[in-house]
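S.K.: Below is the sequence, then the predicted model.
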Amino acid sequence: MFAFAVKAGKFLKPITDYQSYRCYMQEFYEERKRTDSFTWREYARLAGFSSPTYLKLVCEGKSSLSEAGIGKVADAMGLKGFDYVYFRYLVQFNQAKDDESRKKAFGAMQEVAKSKKIRVLDGDAYAYFESWKNPVLRELVTMMPGATPEAMAAMCWQPVSADEVCASLDLMVKLGLLQKKGRNVYVQTDKALVGNSDAIPVAVRTMHREMAALAQKSIDAFDVNDRNIMGVTMSVDREAYEQIVEELLSCRRKIASIANASRKPDQVYRLNLQLFPLTKKI
């Protein structure tokens, strides 16, 4: 499972504990150097590269690995089997040019880890942020104590299956966002979900896209008395932008406190606060 053993008998951490292949390569180098005077030249030679500083530049983020280079470096570090495959997907994830490619690579990382019954760092948090269903069901489940998954699914305006409801609730219990108190009875916890890996922003952006798409649908789907959509187009400088962001944060906190004070909540709403550029800088 581990990449290599050093003379002192210590090992690198499992590769699934790493968020960056560059960090993994760097720690391989540092551990080898600590035990047998390893050099960047020797590292590059083992991987079959002529430049003695190439892998140093890769670890510093100043260069990247090609598809062929991934295999060379993996071989140089003694990676085999699961570690070899996972390292390849980790490189693809870190070097992806867009969110869709990152999601594909991270999904592959999760699948190969699942086959070995190994958890990917922040994999569960990623799953929560990836879909709009999870925060919606977290709110809905507390308003429908004892309701079946089928009944909860029927209450969502967007299509959701009973199986998806069950999977979402199980995930949130696992993450500590919900506590199960009885058959189909859950309560929310005060736990804040925090993820540290590079995958989390990808999942959050996916959720933002989904929520923005639902907001667009709501324009035609709901009466003006049941939804409120407004906006203002304006010209600003950076200082004004920062002040507006602070006002939006303050407004969001105030709205959250109003919602938390609801005595008998009976519906789940989504508030999107969107501030984005419409032109290039002059």
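M.R.: It's in.
S.K.: Could you use CA atoms for every contact and neighbour count after this?
M.R.: Noted.
S.K.: what ranges do the strands span in this protein?
M.R.: 178-182, 185-188 (DSSP state E).
S.K.: Which among those strands is found nearest to A261?
M.R.: strand 185-188 (14.9 Å; CA to CA).
S.K.: packing partners for that closest one?
M.R.: helix 133-143, strand 178-182 (3 or more CA pairs under 8 Å, 6 or more residues apart in numbering; DSSP states H and E).
S.K.: Using JSON lines, please lay out these together with mean neighbour count and distance to M109.
M.R.: Output for the helices and strands packed on strand 185-188, formatted as JSON lines (neighbours: other CA atoms under 10 Å; distance: least, CA to CA, whole Å):
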{"stretch": "helix 133-143", "mean neighbour count": "19", "distance to M109": "22"}
{"stretch": "strand 178-182", "mean neighbour count": "15", "distance to M109": "27"}
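S.K.: Tell me which of these sits nearest to R238.
M.R.: Of all the helices and strands packed on strand 185-188, it is helix 133-143 that lies closest to R238, at 32.6 Å by CA to CA.
S.K.: Quick one: list the elements packing against that closest one.
M.R.: Using 3+ CA pairs under 8 Å, 6+ apart, helix 133-143 sits against helix 149-155, helix 162-175, strand 185-188.
S.K.: Put this next to the first one:
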Amino acid sequence: MKPIFEYTDYREWLRDAFDDFKQRKTVISWRYMAMKMGADPGNLLRVSQGKIHLSTGLIQPAADFFELDEKETAYWTEMVYFGRAKTDAEALQHYERMQALKGVSLKLLAKKELEFYRHWYYNAIRSIIGICKFKDDYEGLAECCTPQITVEEAKSAVQLLHELNMISTDRDGFWKVNDTFVSTGGNWRSAAVRQFQKDTIALAGESLERHAPHLRDISTVTMTFNMDDIQLIREKINEFRSDLLRLSQDGSGDNTVFQLNIQLFPLAFVKPLQEKKK
């Protein structure tokens, strides 16, 4: 089983830890574990299935059951709160603490550095550099982007990424991506980030004409829900996004940079309709 610090989804870790414990110790069940933790067996199983969240009162009992040390317990605690977060600001706060416990640097962007979110291709070029060898072929780098950018834009992007310490050169002069997580700190919902999101959403619309169907997956569906279920839906979207991020991080031989936009928004708030009088 991989170390707990390689997880960001507490439910995934809980399932893996349960399976690992069962192999190392003895044959156990969710009911046995729930009894040791003072939890409801049915609820604990539903937590592992992603149907409900783990109660905060069970964070420490779970840590004790799996014999986590002090640092692992601290990470486990932040991971649960990260999974339970209801706002971006709250999620970021716990995510930052998780990264700090892992010993990974988390670069907080100052106002000047929010330039990173000003153009969509900054992030794209950072991803390109992460999967291919690039030294000074700015024309080729510009041509990689879709839509294609100018050579000057490619150069300015590389310069900015370097200034932010997001990329650096190796001994042979090739650019490489630094292991630096970037957030906007307290300005998580800044105008710059919203503009970045608007730009990538616009690119998704343009992709309908720019790219062949087999290169994209853009679909629409109109659904009805009870507003009380929206938080659950957001959690499902977050889990789906996390699964794809793990797939991206675990993959090898990557040769394409994709942008994923998941768009969920209300089209109408239904009120009781008056019956037309005949």
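M.R.: Looks like it arrived, so ask away. Keep in mind the model is a prediction, meaning the values are calculated, not measured.
S.K.: hmm, back to that, turn the strands of structure 1 into JSON lines, columns for distance to V268 of structure 1.
M.R.: Listed next are the strands of structure 1 as JSON lines, based on distance: least, CA to CA, whole Å:
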{"stretch": "strand 178-182", "distance to V268 of structure 1": "17"}
{"stretch": "strand 185-188", "distance to V268 of structure 1": "15"}
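S.K.: Quick check: which of the helices and strands packed on helix 133-143 of structure 1 is nearest to C59 of structure 1?
M.R.: Here helix 162-175 is closest among these (CA to CA), at 32.8 Å.
S.K.: Now do the closest one and strand 178-182, the angle between them.
M.R.: Here helix 162-175 of structure 1 runs at 110 degrees with respect to strand 178-182, directions being taken by axes from the mean of the first three to the mean of the last three CA atoms, to 10 degrees.
S.K.: whereabouts in structure 2 does helix 162-175 of structure 1 align?
M.R.: Under the alignment (TM-score structural alignment), helix 162-175 of structure 1 falls on residues 151-164 in structure 2.
S.K.: can you check stretch 90-102 of structure 1 too?
M.R.: By TM-score structural alignment, stretch 90-102 of structure 1 lines up with nothing in structure 2.
S.K.: Return the set of buried residues in the match of helix 162-175 of structure 1.
M.R.: Within stretch 151-164 of structure 2, the residues that qualify as buried by neighbour count (16 or more other CA atoms under 10 Å) are 151, 153-155, 157-158, 160-162, 164.
S.K.: ok, which pair from the residues you listed is furthest apart?
M.R.: Every pair of those checked by CA to CA; the farthest is V151 and L164, at 20.2 Å.
S.K.: thinking again about what came up before, could I get the helices and strands packed on strand 185-188 of structure 1 as a markdown table with distance to F28 of structure 1?
M.R.: What follows is those, written out as a markdown table (distance: least, CA to CA, whole Å):
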| stretch | distance to F28 of structure 1 |
| --- | --- |
| helix 133-143 | 38 |
| strand 178-182 | 39 |
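S.K.: ok, the equivalent of D229 of structure 2 over in structure 1 - contacts?
M.R.: Alignment note (TM-score structural alignment): D229 of structure 2 maps to A240 of structure 1. Counting by CA atoms under 8 Å, 6 or more residues apart in numbering, A240 of structure 1 makes contact with nothing.
S.K.: Determine how far the helix or strand containing K107 of structure 2 lies from the middle of the whole chain.
M.R.: Following DSSP states H and E, one finds K107 of structure 2 within strand 106-108. Mean C-alpha position of strand 106-108 of structure 2 versus that of the full chain (CA atoms, centre = their mean, to the nearest Å) differs by 16 Å.
S.K.: where exactly do the helices run in the stretch 151-278 of structure 2?
M.R.: Counting by DSSP state H, counting those that start in this stretch, the stretch 151-278 of structure 2 has these helices, from start to end: 151-163, 191-210, 230-250.
S.K.: To what extent does the shortest one diverge from structure 1 after superposition?
M.R.: Read it as helix 151-163 of structure 2. Superposing on structure 1 and averaging over aligned pairs (mean CA distance after the TM-score superposition for structure 1), helix 151-163 of structure 2 comes out at 1.5 Å.
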